[in-house]
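A.B. asks: Show me the folded form of this:
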Amino acid sequence: MTKNALQAQLLKAGLVDSKKAKLLSKQSQHAKRTGDAENIEAKKALAAAQAKKIEKDQQLNQEKQQILEQKMLTANIIQMIKQHQITDTNGEVSYQFVDHSKVKKINITQKLYDQIVAGHVVIARLEENQTLTYALLPRPLADRINAKMEGFMVVSNDKLEVELADDDPYAAYVIPDDLMW
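C.D. replies: Next up is the predicted model:
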């Protein structure tokens, strides 16, 4: 009734009797059974930890992918602005506009000035390598860029109706957008 050769040798040598061998055998079987239960719990805990790690990794990869897509979109928009900007802008008429609560001034031709006031040309912010420049873009391109990502358009003179208060004493006096001081 011995399970292995070592037990058989111990019995022959008389170091262990058959009752002691059976007891050791039962204890080892019992340890295996209870050890398996602990192993199952450990395996479940390990599988749960691995599932959490996989889920966390997938979430991090998804965030990295979104950041990469955002960078690619920004690079594409900057490329579109560079390719389609109006290049012949140097002139003697100055146009002043507000960008991030700072008044900026660019010198342009009278034709471009009229187009900006009419809303046919838009001023876009172009930030590259820590330098800030402004580009003049045609209105259709500016609308496409603004639909993809907002934040590039600085001046976009749309024909919007301004709501006036009923008790405004200056309601009859309209100030034009192209007023030169």
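A.B. asks: alpha carbons only for contacts and neighbour counts from here, please
C.D. replies: Fine.
A.B. asks: Which parts of this protein are helices?
C.D. replies: For the chain, the helices defined by DSSP state H cover 5-13, 18-84, 110-118, 139-148.
A.B. asks: Single out the most deeply packed of the ones you listed.
C.D. replies: Among the helices of the chain, helix 110-118 has the highest mean neighbour count (mean count of other CA atoms under 10 Å), at a mean of 17.
A.B. asks: In this protein, which residue is most central in space?
C.D. replies: Most central in the chain under CA atoms, centre = their mean is Ile67, positioned 3.6 Å from the mean C-alpha point.
A.B. asks: any idea how far that residue is from Met80?
C.D. replies: 20 Å (CA to CA, to the nearest Å).
A.B. asks: this one as well, want them side by side:
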Amino acid sequence: MSKSLADQFLKLGLADKKQVQKDKNEKRKNDKVNRKNRVETDDGESKQAVEQARLAKVAKDRQLNLERQQKAQEKSLVAQVKQIIETTRIHLDDGDVKFNFADRFDNKIKSIYVSAQIQVDLARGKLAIATFENRFFVVPQAVAAKIMERSTTSILFLADPQAAQPDDDDPYKDYVIPDDLMW
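C.D. replies: I've put the predicted structure just below:
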């Protein structure tokens, strides 16, 4: 086994125990100071890095929570719309009159078969046509307003009663188009 340099100096008589002990204490103090300074320097930099990572994680978690809440809210609104439509829809079991309407979203003419009274009510704006899962439902106008609060894309057709009234300046105001006109 090799002996330390201090032990070798002691054996040769070049140094005494006091000097060796003094050197060991001095070396230990220097090491301790160096470790303290290095740790403080590293801690300052690492503390900043840790804090930045923590802030980034908090921001990411907050964003994910907002997205989850938004998806849950959308899902809830869709469920509410479905429930409202299914509980308040008017059944069209024996519809024999074809009612054509313009879809607000894809600008296509679509049609459903309804009874004569429902056709009149649709034309006057008392009833509306709602959609859910690619099916059409006839609902009352008040219900359509509730549905539109939750989802504007669920109401396809709602006649405006004021739009049927001709303007005073209209030269064709005397020529009224009947509500039951089939096209």
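A.B. asks: Give me the TM-score for this pair.
C.D. replies: The TM-score (TM-score structural alignment, normalised by the length of structure 1) is 0.77; 167 aligned residues with a CA RMSD of 2.8 Å.
A.B. asks: circling back: residue in structure 2 matching the residue nearest to the centre of structure 1?
C.D. replies: In structure 2, the residue paired with Ile67 of structure 1 is Lys71, using TM-score structural alignment.
A.B. asks: Equivalent analysis for Leu137 of structure 1, please.
C.D. replies: Aligned counterpart of Leu137 of structure 1 in structure 2: Val139 (TM-score structural alignment).
A.B. asks: Now its match: closest residue in space, sequence neighbours ignored.
C.D. replies: Among residues not flanking Val139 of structure 2 along the chain, Arg89 sits closest, at 4.8 Å (CA to CA, 6 or more residues apart in numbering).
A.B. asks: Hmm, Gln141 and the one you found touching each other?
C.D. replies: No. When contacts are counted by CA atoms under 8 Å, Arg89 of structure 2 is not listed as touching Gln141 (10.9 Å).
A.B. asks: thinking again about what came up before, next, the contact list for the residue nearest to Val139 of structure 2, please.
C.D. replies: When contacts are counted by CA atoms under 8 Å, 6 or more residues apart in numbering, Arg89 of structure 2 touches 137-140.
A.B. asks: of those residues, which stay in contact in structure 1?
C.D. replies: Here is what carries over to structure 1 from the contacts of Arg89 of structure 2, by both residues aligned by TM-score structural alignment, their matches' CA atoms under 8 Å: 137-140.
A.B. asks: still on that earlier bit, now for the helices of structure 1, which one comes closest to Gln96 of structure 1?
C.D. replies: Ranking these by their distance to Gln96 of structure 1 (criterion: CA to CA) puts helix 110-118 first, at 10.4 Å.
A.B. asks: before we move on, the earlier item: which of the kept ones among the contacts of Arg89 of structure 2 count as buried?
C.D. replies: 137-140 (16 or more other CA atoms under 10 Å).
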